[in-house]
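Q: quick check, what structure comes out for this input:
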Amino acid sequence: MKSFINIPENSDFSIHNIPFGVGVFNKEYISCCTRIGDMVIDLATLYDYGFFDEIEGIDENVFEAYTLNEFIELGKPVTNAVRLKIQELLQENSKIADDEKTIEACFYDCNSVQMMMPVHVPNYTDFYSSIEHATNVGKMFRGEENALLPNWKHIPVGYHGRASSIVVSGSEFHRPKGQMKPADAANPIFGPCKQLDFELEMGFIVNKNTEMGDSISTTEANDAIFGMVLFNDWSARDIQSWEYVPLGPFLGKNFCSTVSPWVVTLEALEPFRVETPKQEPEVLDYLKFEGKQNIDIKLNVYLQPENGTENLISESNYKYMYWNMAQQLAHHTINGCNVEVGDLYASGTISGKEKNSFGSMLELTWRGTKPLKLTDGSERKFIEDNDTIIMRGYAEKEGIRVGFGEVSGKVLPAK
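A: All right, here's what the predicted structure looks like:
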């Protein structure tokens, strides 16, 4: 496929992608949209011009909305048809290739469009599914012998997080405050977090509502997942390490998470599927699956000091995940937990075996004992005020590239 749109080399947004998001056009008009190269396409106006009339199941302009929820709830038969129609329209010699009126009304330079939260997130769950990350953290806090807890290889461990504090890429947030207990102190202290961290994650978004009591099997999971996003699940390590026993993450995690504005469909990522790492011991029947359920997505993390340059600090890959999305969703619902359209499920920190592939400052600096050296000569044990963390991700194979753009967030001083 070749598009009539000029697509820069190594663009994440090739004609093979066709992601979905929500943008502000002309600083006042909000619409669902897609992107190719450096052009953002207003889908609400494209709908008004009649280009989706032939698609069954889309009876009103669901793109004239502040979120993608209404669109993705139509299900895969409709959303896939819309994506394929857009792909068709963007090819050379298509019916809009020389349609100046449509191009002028629907196509915008990406720098002129402000991207918003792509979905309304009713519920958010964070998993803990990278064996390398879980092992590293276990070694730091419990020692080599007890690195992985007994349940880790039997269930995709997770917890319910805070949906209200998920923000879109480019947002700033204030350093969280809370209780911390220094190792040499008898009692906890209160103040701004001193060990602020990022967590390199990816998330998936579901496209359906289920009834309480129902479950989604591993074979049904892909039909229930609309697409994926980049996700930075910020973490206050010192607050979390004091509070997490016995009930787990709370103030150490609920202050902010940052999501990328573009949702990349599972269909666009299909060519990049790979085998899930071998799981031993054998999992219970409801967690068994067929086919290639991991995805080869290259992930890079950059730390940028205020007024400074980007420093590449991690090169990881989503394919390292021990537990895959199908298993995560199957486990999440096996007890009858109902899901809702727009629910977001994060992978947990993604780390590889090599040090440069670790997905958090906690691991990269080994709990602050091995600081990172930046190009400006400064060092980082954890994230400092006015630092920006940028994550980028893409899949590439045989000349085809499908990417997510980036997710960035800046840390402001505590209020």
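Q: hey, let's count contacts and neighbours off CA atoms from now on
A: OK.
Q: from residue 343, how far out is the closest residue to residue 342 other than its chain neighbours?
A: Leaving aside its sequence neighbours, residue 342 sits nearest to residue 121 (Cα to Cα, 6 or more residues apart in numbering; 5.1 Å). Separation of residue 121 from residue 343 (Cα to Cα, to the nearest Å) stands at 5 Å.
Q: go on, residue 95?
A: From residue 95 to residue 343 the distance is 36 Å (Cα to Cα).
Q: the more surrounded of those two?
A: residue 343 (23 against 12; other Cα atoms under 10 Å).
Q: surely the more buried one touches residue 124?
A: Yes - because the distance of 5.9 Å satisfies Cα atoms under 8 Å, residue 343 is recorded as touching residue 124.
Q: for the chain, which helix is longest?
A: If you go by DSSP state H, the chain has its longest helix at helix 76-89.
Q: okay, buried residues for the next helix or strand after it please.
A: Next in sequence after helix 76-89, counting helices and strands by DSSP states H and E, comes helix 100-106. If you call a residue buried by 16 or more other Cα atoms under 10 Å, then helix 100-106 has these buried ones: residue 106.
Q: what's in contact with the next helix-or-strand element following helix 100-106?
A: Remark: after helix 100-106, the chain's next helix or strand is strand 107-109, criterion DSSP H and E. Residues outside strand 107-109 that contact it (Cα atoms under 8 Å, 6 or more residues apart in numbering): 38, 39, 40, 41, 42.
Q: sequence B follows; please return its structure for comparison with A:
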Amino acid sequence: MPPFDVPEGDPFGPHNLPYGVFSHPGSPERRVGVRLGDHVLDAGAAAHALGSPYASLLAHENLNPLLAAGRTAWSDVRRALTAWVTVPSHRATLEPLFHPLSSVTLHLPFEVADYVDFYASENHARNVGRIFRPDAADSLTPNWKHLPIGYHGRSGTVVVSGTDVVRPCGQRKAPTDAAPVFGPSVRLDIEAEVGFVVGVPSGLGRPVALADWREHVFGLCLLNDWSARDIQAWEYVPLGPFLGKSFATSVSAWITPLDALEDARVAPPERTHPLLPYLDDSDEEPSGYDLRISVAVNGHVISEPPFSTMYWTAAQQLAHLTVNGASLRTGDLYGSGTVSGPAERQRGSLLELTWNGRDPLELPDGKRTFLEDGDVVTLSAWAPGPNGTRVGLGDVTGQVVAG
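A: The predicted structure follows:
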């Protein structure tokens, strides 16, 4: 089938057009590509062939120059790409510049600057509170309804989908152990998240207001923030996640621009506590997203977390991240935190799905409390698009391998 003839209902039709970076087998050259169905268009070559003024933004080995160009350029390039793949007169020129996805290698699409992970799902936070603080009067910490809790992670271990995840080693100590031991994690987990990619930087000492977040954030992707629960439990008091989280964070090879998700925008859940002015979004346009996520282990779907239930939005997270004057850089990535819904099969981590190992999952290849070597985890998602279509988000897959 010619690349232009995308089947009706394909979630990667011309209404989507996510960006990625690819190379051909045997070639070190990386190219910016745009996905259409099961093909990738060499965006830089297409822009050059059609005499586009945006060729200089697309003829690079990653998306960072386009990310830094700003919202006007983002919208202009998207309109141009839409015309290129839908106007029949361009077919003869562009058809040789399409490549089957099966014939290319996909790479990390942008150079990651800083990485921050949040904790924005009330359902997830309450589940974790009930697991680890069962006698507490409130399963949420006192600050949770007043600010988006987060921590700074390690950008150097953000990897593209398909990269193996080596089981991490570290110290661990069970409550009944007399002393800590060193070795591979025995409670390796996943966290189903959504990542937001910053394009336009901000100056040091200049907070980003809620209303301005879309001027800085280019798009989003699925994100799996792998977690070694046993290592984390021993190390995180009093300073928080470190080795238990820094060994791998997997992201999709495709970045979906925010402009492709206009029909998926929704209001966040009702606020139950008054918010300080810099976080008060009651008069702002909705900045929640209706994303339907699926989590599969070895091809078996174990959970379907709904992103629309997230209490804190990406706009609020960015406002909080910068309110102290911290600056943004092109390529900054921030994760939503684990996405969990109110139902049992909507939980975004094995910690919750198995209730800290108490209730093993029944899979076709055996029971699971936490991940075993050889397990393959895949996150996939879609969002409502224009005229009843679906907007597909690129999958995130990783296989656990022994260290």
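Q: coming back round to it: which of the contacts of strand 107-109 of the first structure lies closest to residue 260 of the first structure?
A: Among those, residue 40 lies closest to residue 260 of the first structure (Cα to Cα), at 15.3 Å.
Q: mind telling me what element the closest one is part of?
A: Per DSSP H and E: strand 39-42 holds residue 40 of the first structure.
Q: what residue in the second structure is paired with residue 311 of the first structure?
A: Under the alignment (TM-score structural alignment), residue 311 of the first structure pairs with residue 300 of the second structure.
Q: and that match, how far from residue 41 of the second structure?
A: For residue 300 of the second structure, the distance to residue 41 of the second structure (Cα to Cα) stands at 31 Å.
Q: helices of the first structure, start to end?
A: Going by DSSP H, the first structure shows helices at 43-48, 69-72, 76-89, 100-106, 131-142, 221-224, 237-243, 266-269, 325-333, 361-364.
Q: give me the buried positions along the first one.
A: What it means is helix 43-48 of the first structure. In helix 43-48 of the first structure, counting by 16+ other Cα under 10 Å, buried: 43, 44, 45, 46, 47.
Q: check which helices and strands that helix sits against.
A: strand 29-36, helix 100-106 (3 or more Cα pairs under 8 Å, 6 or more residues apart in numbering; DSSP states H and E).
Q: make a markdown table out of these and add distance to residue 402 of the first structure.
A: Shown next, in a markdown table, are these (distance: least, Cα to Cα, whole Å):
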| stretch | distance to residue 402 of the first structure |
| --- | --- |
| strand 29-36 | 11 |
| helix 100-106 | 22 |
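Q: could you dump the buried residues of helix 43-48 of the first structure to JSON lines with distance to residue 168 of the first structure?
A: Listed next are the buried residues of helix 43-48 of the first structure as JSON lines, based on distance: Cα to Cα, whole Å:
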{"residue": "43", "distance to residue 168 of the first structure": "20"}
{"residue": "44", "distance to residue 168 of the first structure": "21"}
{"residue": "45", "distance to residue 168 of the first structure": "24"}
{"residue": "46", "distance to residue 168 of the first structure": "25"}
{"residue": "47", "distance to residue 168 of the first structure": "26"}
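Q: which of those lies closest to residue 252 of the first structure?
A: Scanning these for proximity to residue 252 of the first structure, where the rule is Cα to Cα, the winner is residue 43, at 38.7 Å.
Q: state the distance from that closest one to residue 81 of the first structure.
A: 14 Å.
Q: same question, residue 45 of the first structure
A: 18 Å.
Q: matching residues in the first structure for the lengthiest strand in the second structure?
A: Criterion DSSP state E: the longest strand present in the second structure is strand 390-401. Taken onto the first structure by TM-score structural alignment, strand 390-401 of the second structure occupies residues 401-412 there.
Q: so how much does that stretch differ from the second structure once superposed?
A: Averaged over the aligned pairs, stretch 401-412 of the first structure sits 0.8 Å from the second structure after superposition, using mean Cα distance after the TM-score superposition for the first structure.
Q: off-centre distance for that stretch?
A: 9 Å (Cα atoms, centre = their mean, to the nearest Å).
Q: buried sites along that stretch?
A: So stretch 401-412 of the first structure, judged by 16+ other Cα under 10 Å, has buried residues 401, 402, 403, 404, 405, 406, 407, 408, 409, 410, 411, 412.
Q: and the furthest pair within those residues?
A: Counting by Cα to Cα, the most remote pair of these is 401 and 412, 34.3 Å apart.
Q: neighbour-wise, which of residue 300 and residue 41 of the second structure wins?
A: For residue 300 of the second structure versus residue 41, neighbours defined as other Cα under 10 Å are more numerous around residue 41 (28 against 15).
Q: which one is the more buried one nearest to, not counting chain neighbours?
A: residue 98 (4.4 Å).
Q: what's the burial count for the one you found?
A: 22.
Q: residue 154 of the second structure now?
A: Count around residue 154 of the second structure with other Cα under 10 Å applied: 19.
Q: surely it touches residue 117?
A: No - checked against Cα under 8 Å, the pair residue 154 of the second structure and residue 117 is beyond contact range at 9.8 Å.
Q: thanks a lot, see you next time.
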